[in-house]
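1. Starting from these lines, generate the structure:
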Amino acid sequence: MAPDLRPRARLSSLGHAWRGLRTLLRSEANARIHLAATLAVLIAGAALGLNAGEWALLVFAIALVWVAEALNTAIEHLANALHPERHPLIGQAKDIAAAGVLLAAISAVAIAALVLWQRYA
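-> Okay, the predicted model is just below:
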């Protein structure tokens, strides 16, 4: 089946994505922490006058964390819907998805520290 490329279908798709982002921010405390960290890094970057390459690294790091958090939350919601009771394999899947967010966050902190510290020092 060919994808629907009509403008109305594309706008509808964007609407679903925005609803997902709102749900992510409302339902996940960690997403709100990521939002605060994102804003802090953006403000610091603007204050330090980063160049395009430095901004690219920070935007990549920020996007990596947000994508990991969104996928982790989606996995958790799907797992809970499919199997609400505790199950060892579902628990492992959730733990692994959470580990992905942790790895992304650690990487983002390292990138931000390298870029911002170099510029600050």
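2. only C-alpha atoms for contact and neighbour calcs from this point on.
-> Noted.
3. List the contacts of the residue most central in space within the chain.
-> When Cα atoms, centre = their mean is applied to the chain, the residue found nearest the centroid is W66 (0.7 Å). Shown in contact with W66 (Cα atoms under 8 Å, 6 or more residues apart in numbering): A31, H34.
4. To compare with the earlier structure, here is another sequence to fold:
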Amino acid sequence: MVVQPDGQEPEMNKPRRRGLHRVGWAAYYSYRGIRAALENEAAFRQELALMLALLPLAFWLGETVEQRILLIAPCVLVVVVELLNSAIEAVVDRIGAEKHILSGQAKDMGSAAVFFSLFLVVLTWGLIAWDRFFVS
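-> Here you go, the predicted structure:
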């Protein structure tokens, strides 16, 4: 915590909202984030389309509730990780356009996180499909 020279805590610039008022504003900010990602991030749009296409297939391929959850959860995870990756990229780009090794590493690590989440989708769907069509 930062303390001012007079020993007082600095005032926060964020309004202090509580209860349903805070939840409402949080939902509004989430909506703005999703809208910004839809408008500005092609990868987000592609991964969201993939998730929406796979959701009905999850109910067909999965034979149990557990399998359906295992098919849906990684798809949602891809979208979440892509939002975080886009946020990292936006912050790095906001800091400056000059090349810096740490900026590149931050963007590359975000991209790697998206890669691993996509790998999880392929692995999960592949194993459940294998179990359904070749083992059972």
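5. Translate S107 of the first structure into the numbering of the second structure.
-> In the second structure, the residue matched to S107 of the first structure (TM-score structural alignment) is L120.
6. repeat for L71 of the first structure
-> Matched to the second structure by TM-score structural alignment, L71 of the first structure sits across from L84.
7. Please tell me which residues of the first structure the helix or strand hosting L38 of the second structure aligns onto.
-> L38 of the second structure is part of helix 19-40, with elements assigned from DSSP states H and E. The aligned range for helix 19-40 of the second structure in the first structure is 6-27, by TM-score structural alignment.
8. Show me what counts as buried in that stretch.
-> In terms of neighbour count (16 or more other Cα atoms under 10 Å), stretch 6-27 of the first structure has its buried residues at L24, L25.
9. just stretch 108-123 of the second structure next, same as before
-> Quick answer for stretch 108-123 of the second structure (16+ other Cα under 10 Å): G110, S111, A113, V114, S117, L118, L120, V121.
10. With stretch 75-91 of the second structure instead?
-> Across stretch 75-91 of the second structure, burial judged by 16+ other Cα under 10 Å covers 75-89.
11. Specify which member of these is nearest to I95 of the second structure.
-> E89 (10.0 Å; Cα to Cα).
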